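Asks: I need the structure of the sequence given here:
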Amino acid sequence: MKNSLSIAAALAASVMLAPAAMAETTTFAEDSKVKKEKPKKITDRSHPDYVRCRSEPIIGSLARKKRICMKNKEWAAHNREGGRRSREFVEDMQVGQNASN
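Replies: Below is the predicted model of the structure:
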């Protein structure tokens, strides 16, 4: 009795899991097609996702350089942040001069 009950349970489980396994194999085949297609390389230098690299000297070394690569939109944000910090510094120094007069 136990053997027939366990066989019946195994058969029911295999019937229930078979469609899910079939669905996974079809999605895997579709995913492999998508993975084979490489994204096109961006050649437009003004595109926001174009990657630019520049070399910056390492302080304390005459020959070593550090290569920094970012997308155009990241470089723009980096430049804005640098400009904001420098303006803030200059404004803070001007306020200090006016307060002492």
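Asks: alpha carbons only for contacts and neighbour counts from here, please
Replies: OK.
Asks: Helices along this protein, start to end?
Replies: Taking DSSP state H, the helices of the chain run over residues 2-36, 72-100.
Asks: Sequence B follows; please return its structure for comparison with A:
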Amino acid sequence: MTRYLPVLMAAALFAAPGAAAADPAAAVDRAPPSKTPSLMTPTEIKAYNEGLPQTHPYYIKCRKTLEIGSLVKKNRVCHTNEQWKVVIAQGSQDARDTAEAMTAKGLNSSN
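Replies: Model (predicted):
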């Protein structure tokens, strides 16, 4: 019986991508959310994401961030996958610019 378990698991893994591939075609026609995702309630976000694959550009993902100065309070930040890519790229660019400015300033000092 234990010999068949890996074979059944492998068969299930090979069958799953075919079933998931049919769903994205139906969800491609979805329009972007009309409301800013951070202003939507979790129920609205769940209803909007219904039927969308997690990799779809308009799929809404939320993250909780700690509020500075508080040990307990958290802020919920929600964006679509498309918006998250822009936010992450901008954050990375800001970090590169800061690191470059700090190294350039260190090389040009006369101390």
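Asks: quick one on the thing from earlier: relative to Arg45 of structure 1, which of the helices of structure 1 is closest?
Replies: Among these, the nearest to Arg45 of structure 1 by CA to CA is helix 72-100 (8.4 Å).
Asks: average offset between the closest one and structure 2?
Replies: With mean CA distance after the TM-score superposition for structure 1, helix 72-100 of structure 1 departs from structure 2 by a mean of 0.6 Å once superposed.
Asks: residues of that helix that come out buried?
Replies: Using 16 or more other CA atoms under 10 Å as the test for burial, helix 72-100 of structure 1 gives 72, 74-75.
Asks: One more: stretch 62-72 of structure 2?
Replies: Buried residues in stretch 62-72 of structure 2, counted by 16+ other CA under 10 Å: Cys62.
Asks: Could you tell me where it falls in structure 1?
Replies: Under the alignment (TM-score structural alignment), stretch 62-72 of structure 2 falls on residues 53-63 in structure 1.
Asks: Could you tell me how far that stretch lies from the centre of the chain?
Replies: 26 Å (CA atoms, centre = their mean, to the nearest Å).
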